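Participant: Pasting the sequence and the predicted coordinates here, then a few questions.
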Amino acid sequence: MKKCPECGNPSYDGAPVCGNCGYQFPKPKVAARKQRSIFDGEPVVEKQPKKQKEPKKEKQKANKPSNEPSVLEIIKEKKLIIGIILLITLIVICGIVLTGSNKNSTPIQTSDLAEYTTGDFSFKYPKDWEKVNLTDTDHETAIFFKNGNNTIIEHYNITSSATSLKDINQQRISLALSSGDAVELVETVTLDGRNGSNIILENADGNYTRYVSMFTDGKLYVFKVTGDSLNAITSDNINTAINSADIK
């Protein structure tokens, strides 16, 4: 039996309400039965055999020498080989250029030379040079030749008030630079046992002019060569004529 908490009237245990005042008794809590399934058991985990540890490889000592070349050594070796190849190639090219420039040149025989003489000065020149009628306003007595390459060879000798060939060359170079020419070469040469000079200018128009000069006893002897290239103004036949210069 149970009593109503409101009026105290007794009621049987399963009564849902009080028969006296109508109080609704709270429903009793039903405990759920725990059912155990045959699958509720904890899974059995089979223990796997432990893997045997492989023995650690011994580290190569840092100071242990290796027979294999390093990357740096290989690069250095290749650079050295490339440098040698380039050097050999450059030598071969220079040889080709030098031999090629003289390939078609043949020694000039004495019988193929004519002689020009004026006053105390003379020189020999190839017979196939053509005398041309040109003028030099600064040197009225100048003579002109043209060779097979259309290079003009001019010669003149004049009396000069200069004190040395050095002064004459300095004036010539200053005048050339003021005209927009470039100085390619200035050197001392020996002609007829005397000191001379060889000056090569690249003109503003792209041509080249060469001055070979001797100065002695107040007289200036000059070969002026004009051509379209360095090879044209320094050819063997021109050098033969210049080297044959003779002052009596």
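Facilitator: Looks like it came in fine.
Participant: CA atoms for contacts and neighbours, from now on please.
Facilitator: OK.
Participant: Of all residues in this structure, which one is nearest the centre?
Facilitator: For the chain, the residue whose C-alpha lies nearest the mean C-alpha position (CA atoms, centre = their mean) is L86; its distance is 12.7 Å.
Participant: measure that residue to L98 for me?
Facilitator: 18 Å (CA to CA, to the nearest Å).
Participant: related to what we said a few turns ago, any idea which helix or strand carries the residue nearest to the centre of the chain?
Facilitator: Secondary-structure assignment from DSSP states H and E places L86 in helix 71-101.
Participant: So what's the gap between that helix and the chain middle?
Facilitator: Centroid displacement of helix 71-101 relative to its chain, using CA atoms, centre = their mean, to the nearest Å, is 14 Å.
Participant: okay, pairing it with this:
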Amino acid sequence: MKKCPECGNPSYDGAPVCGNCGYKFPKPKVKPATQEDIFEDRPIIDKSGNEESTLQIIKDNKIVIGAILLITLIVIGIIIATGPTANTTTKIDGSNKYSDAKISFTYPSNWKEVNGTDELHRGAVFFEGSNGTVIEYYNVTSEFSSIYQINNERISAAQASNGFINTIQPIQLDGKNVSNVIIADNGGNFTRYVSLLSNGNLYVFKITGNSINATTSSEIESVLNSVHIG
């Protein structure tokens, strides 16, 4: 810091004028560089042709460089070959995550992915939840234009098998309107269909249990709330 000789106001060392009274500080004298300063520690360039050129260095080490490039290409090939598959299941914070090209959701770690059959939806996946609840998920290309039509089909199928509709209501799934239908059969079991129609694709969770509570448990709701479409 320096002080203004006129008013005594402190200013930083490089200030050209006093910020209080406008006094112009004299410019500091710059010491000219001496000849020793200019040429001190300058590298000497060998112009005799004895210095090894960059091109020559590359030629001498072309085997090593080629090996590095080959290893790099192999690694890239492995990454491409072992990239993400259509369906994946990974651990996330004590839960498992299911994902395919169109949907993802998490489910409790105590659920087991089991073998199941659905002749109409061969790409379906099955899970066994608590209390023997079976959860089936599938997505298919649908010719239906609305969930209303799909619900009518479910009602007709239930009536044809002497079942009855216990619940039919709209709910939300990933911020989208979804159909929630629960059907009871003659054996005392309940099947819940949570269906979303989006861009010509029908996404369905089919949940089967021995009571309504089994198909609407907090465990089931947590899975549905984790769904992400697209």
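Facilitator: Yep, it's here. These numbers were taken from a predicted model, which means no experiment stands behind them.
Participant: in structure 2, what residues pair with the helix holding L86 of structure 1?
Facilitator: Using TM-score structural alignment, none of the residues of structure 2 align to helix 71-101 of structure 1.
Participant: go on, stretch 130-148 of structure 1?
Facilitator: Matched against structure 2 by TM-score structural alignment, stretch 130-148 of structure 1 falls on residues 112-130.
Participant: From the chain's centre, how far out is the matching stretch? Work that out for me.
Facilitator: On the basis of CA atoms, centre = their mean, stretch 112-130 of structure 2 sits 25 Å off its chain's mean C-alpha point.
Participant: List the neighbours of it that are in contact with it.
Facilitator: Counting by CA atoms under 8 Å, 6 or more residues apart in numbering, the neighbours of stretch 112-130 of structure 2 from elsewhere in the structure are N110, W111, V134, I135, E136, Y137, Y138, N139, V140.
Participant: any idea how far the aligned residue in structure 1 for G209 of structure 2 lies from I173 of structure 1?
Facilitator: By TM-score structural alignment, G209 of structure 2 lines up with G227 in structure 1. Distance from G227 of structure 1 to I173 of structure 1, counting by CA to CA: 18 Å.
Participant: mind listing what's buried in the match of stretch 130-148 of structure 1?
Facilitator: By neighbour count, and taking 16 or more other CA atoms under 10 Å as the criterion, the buried residues in stretch 112-130 of structure 2 are A124, V125, F126, F127, E128, G129, S130.
Participant: Let me have those in CSV, adding distance to A214 of structure 2 and secondary structure as columns.
Facilitator: Written out in CSV, the entries for the buried residues of stretch 112-130 of structure 2 read as follows (distance: CA to CA, whole Å; DSSP: H, G, I helix; E, B strand; the rest coil):
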residue, distance to A214 of structure 2, secondary structure
A124, 21, coil
V125, 19, strand
F126, 16, strand
F127, 14, strand
E128, 12, strand
G129, 9, coil
S130, 8, helix
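Participant: now the longest helix along structure 2: which residue numbers in structure 1?
Facilitator: Among the elements of type helix in structure 2, defined by DSSP state H, the one spanning the most residues is helix 62-81. With the alignment judged by TM-score structural alignment, no segment of structure 1 is matched to helix 62-81 of structure 2.
Participant: For T141 of structure 2, give me its contacts.
Facilitator: Contacts of T141 of structure 2 were listed using CA under 8 Å, 6+ apart, and they are G200, N201, L202.
Participant: any idea which of those residues is the one closest to N225 of structure 2?
Facilitator: The shortest distance between N225 of structure 2 and any of these, using CA to CA, involves L202 and amounts to 17.6 Å.
Participant: Any idea how many residues pack against the closest one?
Facilitator: 19 (other CA atoms under 10 Å).
Participant: what do you get for S195 of structure 2?
Facilitator: Under the neighbour criterion other CA under 10 Å, S195 of structure 2 is assigned a count of 24.
Participant: Could you measure from it over to T106 of structure 2?
Facilitator: Counting by CA to CA, the separation of S195 of structure 2 from T106 of structure 2 is 17 Å.
Participant: Based on its surroundings, how many neighbours for T208 of structure 2?
Facilitator: T208 of structure 2: 24 surrounding residues under other CA under 10 Å.
Participant: so where does it fall, helix or strand?
Facilitator: Counting by DSSP H and E, the secondary-structure element that holds T208 of structure 2 is strand 201-209.
Participant: And the strands in structure 1?
Facilitator: Counting by DSSP state E, structure 1 has these strands, from start to end: 2-3, 10-11, 113-118, 121-126, 130-131, 143-146, 152-159, 182-191, 194-202, 208-216, 219-227, 246-247.
Participant: Read off where the third one ends up in structure 2.
Facilitator: Alignment note (TM-score structural alignment): strand 113-118 of structure 1 is matched to residues 95-100 of structure 2.
Participant: Now the matching stretch: buried residues?
Facilitator: With the criterion 16+ other CA under 10 Å, stretch 95-100 of structure 2 contains buried residues N96, K97, Y98, S99.
Participant: ditto for stretch 161-168 of structure 2
Facilitator: By neighbour count on 16+ other CA under 10 Å, the buried set for stretch 161-168 of structure 2 is G163, F164, I165.
Participant: Nearest to I92 of structure 2 among those residues?
Facilitator: Comparing the buried residues of stretch 161-168 of structure 2 against I92 of structure 2 with CA to CA picks out I165 as the nearest, at 36.4 Å.
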